[in-house]
Every structure is written in structure tokens, then in C-alpha cells.
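Novice: Pasting the sequence and the predicted model now:
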Amino acid sequence: MFPLSHMMKSFIRNGRLTVIDADGKRHVFSGTSGLEVTMRLTDPKLYKSLVFNPELAAGEAYMDGTMRFEEGSTLQDFLTLFSVNRLSLGSYPLQKVLRAIKMRFRKRQQSNRKGQAQQNVAHHYDLGNEFYKLFLDDNMLYSCAYFREEGETLEQAQRNKLRLLAAKLGLKPGMKVLDIGCGWGDLALYLAALEDVQVLGVTLSKEQQALASQRAQKAGLADRVKFELRDYRDVSEKFDRIVSVGMFEHVGVHHYDEFFAKINTLMPDEGVMVLHSIGHMSPPGMASPWLRKYIFPGAYSPALSEVFEVVEQNSLWVTDLEFLRVHYATTLAHWNNRFQANRDKVIELYDERFARMWEFYLISAEMMFRTGSQMVFHMQLSRKRDAAPIVRDYITDRQRDYIEREKRLDLSL
């Protein structure tokens, strides 16, 4: 237990962590007054693995049941304690050395070449539509919602997000719109129902493409909304507007130049793109090794400095930038509540270990946005400085107009 005890003494600066080891001995690590958590480790191998790869080892130990929480403590308590002490863990000498070594392999970790990108997407998004229906909103939007008022439902907040994106796109009748990483199609269908536009949604998920196409048929929009199983790099036609929600996290830093160069070629001079992506307010780093291994292979949420540099190199104007700071934490809390309510069904579809894996993902992700460095940004891009209105009021005005239009078109929730 010595290597782990030594690190824990440095790690816990806020709150208290009591670790009960495999022999039943209690070890208490405490800092200033705060959250108190009791954890039991039943496998002595964890004493070493938690030191050399704490994020991966903790996630795997919870999945395997060799790390448990007792005396009223929960996984959420532990992950909250972990999150509020994360900076002290990063400053631990051994962790600083290991981080420097791992940073040298970032390119391999974030590889999303053609073919491989589809495999990475399939790993997560082709788990089955029935599974995602257990915790997403009714329209199956799998990205950060936008809570305009306290107490809004998940469905209302997801509609707010679509409305906000639509307002920033500045749609006009007859426009062609490209939705990169279209998910199950709700944004594309919303845009086409709201405005007389043609929308092409591209995805690398077979499950998403099939269900989105069915939804277009059912909504009577199949003549104006198409969903294709296609890599965005294989799209060649021009589009007046481009939108991408929750896909940029799967591009990888070393493919950013390829991404923004492609965006530049797909838009005319008057074109506008809106990019909705997770990012972080800390310097460039790496994705969690556990998240990369079990949930999102090849994924990484960038520091803004990594994005701006490549945008500049591709001669694109950033015409608007907005940050959604705590909205994703609230979204993930909603997802986890629904997941827990359907946990027995998840186990029926998969097994207990899978359910543990997903609750670890949902709760740890919430903590990243609630007490960690993660946030969501909206970046509006164009080839011309005045392709979008130069006064930002239009975004609010459009949202108000769309609320009324939703009522007239019977699109209200």
C-alpha cells in the first residue's frame, strides 16, 4: 500500500478519503474540510496500478467490482472528490513524468484516419438505438443541451439548443445545409421543418443513419432531408451553411488542419459554419485513458489554443464565439438519472459490468463539466468577415421568432 499511500497524501488537499485495503486496514487521507468518502479496495494489485495510471485503474476497478464505496459513500462522491483534487494529482512528481511521456504518443492516441474513424464511431454509437433510448431525450439528441431557465425538462433544453444553433446559422429559403456528424437526425429535421432548406446529414454510424432516414420519411421531409453513411472528407459539393454538433471531439488534433481545410472548400465566400464542440479551459493535454479505451476511441476535447491556431492557418474568420459552461453538467445529470431508472434494462441488454462502465462514464463526465476544466463552445466561422450580421442581437431575435414559428408549425414540445 506504500506507493499508493504516498501519492494519496499529496493528492487529497480538499476533503477526506478513507481507503480500506484488501486486509481490512483503514488509511485516512485528508486536507481542508470537505467531502468525505470511504472506499474499499479488494485487489492488492490496485496499490500499484492506481499510482501509475490512476484514471484507467480506477475506472476498471469500479467496473470489475474490486473498488467499492461504503459507509454511505457513492461513486458520485468519489468522482467529485477526485475532480476537486485533480490539480494536486497532476502536480505529483511521478504523474508529471508519466504525462510528459504519454504526450509523445498523442498522435497515435487520436488517430482518426478514414476507415479507422468509422471503427471508432461504431465502437460507441452502434451499441444499438434501444440502448440510447433508455437515457436520452425523446428525440435522441446526444450532445449538450441548453438550459435557458431553471427547472426546464431535458426535452425543452435540447429544443433550446437546436433553436440557438438555427439562429446562429442565419438560414434563408433555398439554402443547402450540411450537418457533419448528424446523429439520429433531429437537428437536420428541425432545420428543414423550420425553414425551406435542403439538408444533408452525414454520419459514420450505421445505426444512426438508418433511424434518421426513417424519421425523415415519417416526418414527410425525405424530399428535403437526406442522411448518408459518409465520411465528411468525401463530401465535395458546396453548402451555404454547415453545422457540426458533438463530432469535432472525434477529429483529433493532428487532423484539425484537414478538418478546417475541408470546411473552407465546402463553403462559398458568403457561407457560414457553426461548430458545437466540447473543449477545455486548460492547456493542451490528452483524453482520459479510461475514456479513450472504453467509451470514445480516438477522441479528444481540445484546448481553444489548439483550435484557433488551425483556424487562422486556414484563413477562416471567427465571426462569433459562445461558451456553454455548466449546461453539459446538467445534461449529464439528466442522462444519469434516466440511466439509473432503467439500469435493470441496461443489464438485460448487456450485463452488470457494462452498466458499471456507463455509470462511471456518465458521472465522471458530469464532474468534468461541474468541477473540472471542460466546457462547450460554439464557434461561428466564415470566409468573409461580414458573412454573418455584425451585431449579435440577431441571434436573440431569431430565437424569439423561431419560438413563435414552432407554435404555428406545431413543432412545440
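Specialist: That came through, no problem. Numbers count the residues shown, from 1 in each chain.
Novice: going forward, measure contacts and count neighbours with C-alpha atoms only.
Specialist: OK.
Novice: Which residue is the nearest non-sequential neighbour of residue 137?
Specialist: Excluding its sequence neighbours, the residue lying closest to residue 137 (Cα to Cα, 6 or more residues apart in numbering) is residue 155, at 5.5 Å.
Novice: for residue 248, same thing?
Specialist: Spatially, and ignoring its direct neighbours in sequence, residue 248 is nearest to residue 277 (5.9 Å; Cα to Cα, 6+ apart).
Novice: this is the other structure I want to compare:
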Amino acid sequence: MLDKTIYKQILNASFNAPIDVEFWDGEKVSYGDGEPIAKIIMHEVIPVKDIMSHASLTFGEAYMDGKIEIQGDIQKLVTTVYNSKDSFLNSSKFAKLVPKHSHTEKKSKADVQSHYDIGNDFYEKWLDPTMTYSCAYFASEDDSLEDAQWNKVRHILNKLNAKPGEKLLDIGCGWGTLIFTAAKEYNLEATGVTLSQQQYDFVTKKIEAEGLQDRVHIYLEDYRELKDKYDHVTSVGMFEHVGKENLEAYFEQINHLLVENGTALIHGITGQHNGAGVDAWINKYIFPGGYVPNIAENVEHIMHASLQIDDIEPLRRHYQKTLEIWTENFHNVSEEVISRYGERFYRMWDLYLQSCAASFESGNIDVVQYLMTKGPSGTDLPMTRAYMYQADTKHGVK
């Protein structure tokens, strides 16, 4: 009979909350005191050498393939792993060197399309009507997800202190909510750039349908190829895709794209402690080529790019709540997703959404908005932050 001692040692050290475990031979073990937050059922033996070498990848694939079953709240379970200082499974305990990954324009396009071109109909099933796939901004606990996504877009535009008629570029524009809002509510000439064919097609049709050809533009192009100058640059959930080796060039390109004294608002996932880097499972199955920089890396690159920081705002709890709502929405369409894409695909995305929520809940990662200026910091910005919140009120961010 297989000795389960090492499995029990790993499990005993990995959680700071009570859990139940059922092994492949029917043996049941409880860890911790009190009501268990979840039950883990191990249907098959998982090689210890695989756990030791790539823990997140091994357990992620085992869950996708049904070798492990989790009864209960996955988010809570993963949060306890991150919060357990002695956990072998904690990312800080088995972190690997960042793997080399090509970020050529061709490879970057393939990586982006592998995730975002699953199909607009897939994302429509569980995103809100704005089709915004990034952290929302909950000005009130009672905000719906749709309200919070409108809040986020307007909060970003308000920080720029943009004037009617100015030009704005959104790098990685998604399905276009920000550029359409910039044009229609702020009277800006707005341009979006994406590598996703489906997003490009979606925005192109919407521009034509709304008759905004003179105020909204969309390009299926790599941000590194852009040449024009803009008064303002935004980029939401984008720098996580550029790769560690390209981060400095990414911020330098933002500098090149801005007019003198122009402003940029960059919003993205950022590690504050040990949360930066690459998760092997997410890198293989969800975001190939992805890399989450820590806040010190970004600040250093911003400085090297000769951009000046005007404001930094962490939004960790906002992304946790966004992901929790996405998870609920995703569960509500589980039968449709399984019917279309299969059980394994559904389990993969469910694990992804809940484990990301756990990462934000535990503080393992954060999401931060960086407001920057090309030129002396804040030359064309008001003296205090008050203008941001006054504009938020004016534009319905309560």
C-alpha cells in the first residue's frame, strides 16, 4: 500500500483553516479544528515529484482532469493556502525563475488571441453589459458590477483631467467601453489598439452602428508600432501581457506616444510583496506569456522612461469583488459553458476565477492605477486630488 505520510505532511502544513481530505483509498482525514471550509477528494495518486517541482501546475491540472474534487468554496480554500505561513503550496515557497517566453509581435498576437478570441459570446455570458474584462471600481458597496465598471472607466478618464477635443489612446482597448465613453461623454478623439481579432471586429461594428467614425478609431496593431502623438494614454490590464523583458520598453513607448505635459493612466495587476512573477498553471492554460510585475519594478521602469508619477491608487479589494461577481455569473451559466466547451474547460475557468479572487483577498497580488505625466509632474493638473472626485461626482461616480 502506498505510504501517504508525505501527502499528509504537505496537507497539514498547507492550510490555516480546517479542511477534510478523502484519499484515493477511502481514508478520511480532518485537518484543523472547527467546521471545515471545504473537502478535498483525491481520486488518484498524484506523483510527489510533480508536486515538488510544479505544485500549482500539478494541482491545477489534477483539478481540471477530475483527479481532485473540491467540495466547498475554492476561493476560501486557496486563500487559506496564501495565508498559511508554513504552507508548502504557497507561491512564495515554490516560486520558480521566470521562464523565458517570446514576446515578439507575432508571438504576442498569438498569446492575446488564445485568450481573448475564445469568442465574444463566451465573455458575454458572464461579463456585464459593458463587456469590460478588468477590475471594476465600487464607489459604493451596493454598486452593481455594471455600475462599478462605468465607475472605473469614468474614474480613469477623470484622473486625466482631459479637455474636449484632445486626443486619447487606449492600449489594449478590449471591447471599447473606455474609448466610446471618452468620445461620447468627454468629447475626446479616442483611439483604441488591440491584438484581438474578435475585439477589433466588435468595436469596428459598434463604431459604424453609432456613427462615430470621426471620433473613435480602432487598430488591430501592436502598441510598439504606433507612431502618432496623443494628449493622453490609457492602458487597462495590459502590462501583464508584455513580458518582464519588455516592461521598460512598454513605459518608454508610452512616453514616446505622449505630447509634452501629456498624461497617462496605467491600470494593472501588481505584486506588493511576493506576489509578482509567473504562475506556471495560469501561464500554461490562461495567459501564455503573462508576467505580473511588483510595484517596485513598475516604478523603476516609469522613472527610467522619464515619466513622472502623479498618483498611485491600489484597488485590491475592488478586484476581489469583481472576480467574486464574475464567478457567480460564471456558475449561473455553467450548463451552457459545459455544453459548448466541455467539462474540463469549465473547471479550468472556474479554478482560474476563484484562485485569482483568493490571490487578491489574501493580498498576494494587487491592482494599481498609476497616473503619470510626461514632463514636470502635474504641470497641467490641479494642485490636489479634489478635481478627480469632483469630476467623479459630475459623471455619476458616487
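Specialist: Nice, I can see it. Treat the numbers as computed from the prediction; the structure is a model and nothing was measured.
Novice: And the TM-score between them?
Specialist: For these two chains in superposition, a TM-score of 0.93 is obtained (TM-score structural alignment, normalised by the length of the second structure); 392 aligned residues with a Cα RMSD of 2.1 Å.
Novice: following the helix or strand the residue nearest to residue 248 of the first structure falls within, which helix or strand comes up?
Specialist: Residue 277 of the first structure is part of strand 272-280, with elements assigned from DSSP states H and E. The helix or strand immediately downstream of strand 272-280 of the first structure is helix 289-294, counting by DSSP H and E.
Novice: list the buried ones in the next helix-or-strand element following that following helix?
Specialist: Per DSSP H and E, the first helix or strand lying C-terminal to helix 289-294 of the first structure is helix 304-313. Across helix 304-313 of the first structure, burial judged by 16 or more other Cα atoms under 10 Å covers 304, 307, 310-311.
Novice: What residues in the second structure pair up with helix 304-313 of the first structure?
Specialist: Aligned by TM-score structural alignment, helix 304-313 of the first structure falls on residues 295-304 of the second structure.
Novice: ok, average deviation of that stretch from the first structure?
Specialist: Using mean Cα distance after the TM-score superposition for the first structure, stretch 295-304 of the second structure ends up 0.9 Å from its aligned counterpart in the first structure, as a mean over the superposed pairs.
Novice: which residues touch that stretch?
Specialist: 247-248, 251-252, 270-272, 308-309 (Cα atoms under 8 Å, 6 or more residues apart in numbering).
Novice: Aligned counterpart of residue 183 of the second structure in the first structure, please.
Specialist: In the first structure, the residue matched to residue 183 of the second structure (TM-score structural alignment) is residue 192.
Novice: show me the contacts for that match.
Specialist: 198-199, 221, 224-225.
Novice: cool, residue 89 of the first structure as well?
Specialist: 7, 10-11, 95.
Novice: Over in the second structure, see which of those residues survive.
Specialist: Retained in the second structure: 7, 10-11, out of those (criterion both residues aligned by TM-score structural alignment, their matches' Cα atoms under 8 Å).
Novice: which stretches of the stretch 201-350 of the second structure form helices?
Specialist: 247-257, 280-285, 295-304, 316-332, 334-341, 343-362 (DSSP state H, counting those that start in this stretch).
Novice: mind checking which of the ones you listed is nearest residue 80 of the second structure?
Specialist: helix 343-362 (8.1 Å; Cα to Cα).
Novice: What span of the first structure is the next helix-or-strand element following that closest one aligned with?
Specialist: From helix 343-362 of the second structure onward toward the C-terminus, using DSSP H and E, the following helix or strand is strand 366-374. Counting by TM-score structural alignment, strand 366-374 of the second structure lines up with residues 375-383 of the first structure.
Novice: now swap in stretch 340-353 of the second structure and tell me
Specialist: Taking TM-score structural alignment, stretch 340-353 of the second structure hits residues 349-362 over in the first structure.
Novice: buried sites along that stretch?
Specialist: 352, 354-362.
Novice: In contact with the aligned partner of residue 18 of the first structure in the second structure, which residues?
Specialist: Under the alignment (TM-score structural alignment), residue 18 of the first structure maps onto residue 20 of the second structure. Residue 20 of the second structure is in contact with 28-31, 36, 38-40, counting by Cα under 8 Å, 6+ apart.
Novice: next one: residue 287 of the second structure
Specialist: Residues near residue 287 of the second structure by Cα under 8 Å, 6+ apart: 111-112, 115, 241.
Novice: ChimeraX command to pick out the buried ones of these?
Specialist: Command for ChimeraX, covering only those of these found buried under the criterion 16+ other Cα under 10 Å:
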select :111,112,241
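Novice: now the contacts of residue 287 of the second structure as TSV including distance to residue 168 of the second structure and secondary structure?
Specialist: Formatted as TSV, the contacts of residue 287 of the second structure follow (distance: Cα to Cα, whole Å; DSSP: H, G, I helix; E, B strand; the rest coil):
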residue	distance to residue 168 of the second structure	secondary structure
111	26	helix
112	23	helix
115	26	helix
241	21	helix
